[in-house]
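Participant: model this:
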Amino acid sequence: MTHLPERLLTGYRSFMTGRYQAESSRYRALARDGQEPETMVIACCDSRAAPEAIFDTGPGELFVVRNVANLVPPYAPDGEYHSTSAALEFAVQSLKVRNIVVMGHGRCGGIRAALAPEAAPLSPGDFIGKWMSLVAPAADTVSQNTMMTAGERQTALERISIRYSIANLRTFPCVKILEDKGRLTLSGAWFDISGGELWVMNRETGDFERPEID
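Facilitator: This next block holds a predicted model:
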């Protein structure tokens, strides 16, 4: 009797006979020497938008933290539990990553919830509602734009929330100091699940642009 879904066990068998076998020396080196990823990706926990798959990376290349709607809260050393802030602290202070990418995606359920605050909570704790309140001001503004369709409002807030998260990253002293010294870069990206398109945020204008792909 197994205690994992059969699909996971099947995938593990395929991993061991395929990718692990091909990259076993790399895995052993990572186990021996530790990880040294240059890039941290803050992504949504949506099962359709996995950074490792989108960027086709191998083991040890990305340090990934995923949460609902790929949000970064503002710096708040208040003694509470902050999982995203803890991961950020570890990536910047211990792993010394050189890049942080906030990657959003189309059809995000968390963003949809932010645009419908009147919806009933999924549980008495309303954890999603509380979490998405981080972008409530922008959600209120976007919701009031009747010239946009529902889909356009959704996409707009998905991209605006990325800019919000990058602004919040700069409230962390360790991030701001290293960015000012040129030792850390902050980037934004948005992935369209349906078409596979990646849009990258222009650091100067904030606009999202398609990178050239040969």
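
Participant: from here on, contacts and neighbour counts on C-alpha atoms
Facilitator: Fine.

Participant: In contact with the closest residue to Thr155 other than its chain neighbours: list those residues for me.
Facilitator: Computed as CA to CA, 6 or more residues apart in numbering, the closest residue to Thr155 that is not its neighbour in sequence is Gly106, at 6.5 Å. By CA atoms under 8 Å, 6 or more residues apart in numbering, the residues touching Gly106 are Thr155, Glu158, Trp190, Phe191, Asp192, Ile193.

Participant: And this one, please, so the two structures can be compared:
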Amino acid sequence: MENARPLPSYLVQRFHGWKATAYAENKAWYRRLADEGQRPRAMMISCCDSRVHVTSIFGADQGEFFIHRNIANLVPPHEPDGNQHGTSAAVEYAVTALKVAHIIVMGHSKCGGVQGCLDMCSGRAPQLEEKSSFVGRWMDILRPGYDRVKDITDEDAQSRALEKEAVMVSLENLMTFPFVAEAVKTGDLSLHGVWHDIGEGSVEQYIPGKGAFVPV
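Facilitator: Prediction:
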């Protein structure tokens, strides 16, 4: 592969720093993880956004979260059509192989993917309507959520509402996977929806009895 290049020097320096400190001080733990395999308690589905650092937010150690990140933390509906489905494959592996006890879908404020969905669905981003747009076709997953917030007139309130709809649509789609629905039914798996305000450092969780996101 002629286009590949060595790592940037700052990453190499950071690696050596990690190896000499965090790894050296916990070498037995890392070797145990390597020898015994992973047994994560939860699967975390979050956005690719570099500002969202789920392990830091929840103080998770190595081996605790099975993390899958994608644009706008979306889960597509169950569609075994022979195409390549990275998110669906991650969910299947987490539930059927790793036997996670929880799946947490985490949305966040100022999400670029959600804003793209708003722009596309309101006609402000025709480029995302093109069949060749990977982002646009991925954001089609969120169209049902847009339909529920399209009449909100305040732009900031609409954007925040759609960020939370991205969580709700994903939770709804998770239940279309037979193995997820069965695990939820038997009590072996629970689903959770949370939303993170980056600037405030706060987290809200969805409470079914209230039908709303409330601070944790």
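
Participant: what about the corresponding residue of structure 1 for Val75 of structure 2, distance to Val102 of structure 1?
Facilitator: Alignment note: Val75 of structure 2 maps to Val72 in structure 1; criterion TM-score structural alignment. Using CA to CA, to the nearest Å, Val72 of structure 1 is found at 9 Å from Val102 of structure 1.

Participant: who has more neighbours, the two?
Facilitator: Higher neighbour count among Val72 of structure 1 and Val102: Val102, with 25 against 22, using other CA atoms under 10 Å.

Participant: quick one: the more buried one is in a strand?
Facilitator: Yes: remark: Val102 of structure 1 belongs to a strand, assigned using DSSP: H, G, I helix; E, B strand; the rest coil.

Participant: In structure 1, which residues correspond to the longest helix anywhere in structure 2?
Facilitator: Longest helix of structure 2, by residue count under DSSP state H: helix 155-174. Aligned by TM-score structural alignment, helix 155-174 of structure 2 falls on residues 150-169 of structure 1.

Participant: The matching stretch vs structure 2 - mean distance after superposition?
Facilitator: Compared with structure 2 after fitting, stretch 150-169 of structure 1 deviates on average by 0.8 Å (mean CA distance after the TM-score superposition for structure 1).

Participant: Outside of that stretch itself, which residues are in contact with it?
Facilitator: 70-75, 102-108, 111-112, 115, 135, 138-139, 142-143, 145, 175-176, 186-190, 206.

Participant: Show me where structure 1 has its helices.
Facilitator: In structure 1, the helices defined using DSSP H lie at 6-17, 19-22, 24-33, 51-54, 83-89, 109-114, 127-132, 136-143, 150-169, 173-180.

Participant: Output the residue interval of structure 2 matched by the first one.
Facilitator: Following TM-score structural alignment, the aligned partner range for helix 6-17 of structure 1 in structure 2 is 9-20.

Participant: about what we covered before: could you flag which of the contacts of stretch 150-169 of structure 1 are buried?
Facilitator: Among the contacts of stretch 150-169 of structure 1, those buried by neighbour count (16 or more other CA atoms under 10 Å) are 70-74, 102-108, 111-112, 115, 135, 138-139, 142-143, 175-176, 186-190.

Participant: ok, back up a step: could you redo the helices of structure 1 as TSV and give each row distance to Val64 of structure 1?
Facilitator: Converted to TSV, those look like this (distance: least, CA to CA, whole Å):
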stretch	distance to Val64 of structure 1
helix 6-17	20
helix 19-22	20
helix 24-33	16
helix 51-54	8
helix 83-89	9
helix 109-114	19
helix 127-132	19
helix 136-143	25
helix 150-169	15
helix 173-180	17
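
Participant: Now do the same for Gly106 of structure 1: its match in structure 2.
Facilitator: Aligning on TM-score structural alignment places Gly106 of structure 1 opposite Ser109 in structure 2.

Participant: For the residue nearest to the spatial centre of structure 2, give its distance to Arg5 of structure 2.
Facilitator: By CA atoms, centre = their mean, the mean C-alpha position of structure 2 lies nearest to Ser46, the distance being 2.0 Å. In this view, Ser46 of structure 2 and Arg5 of structure 2 are 29 Å apart by CA to CA.
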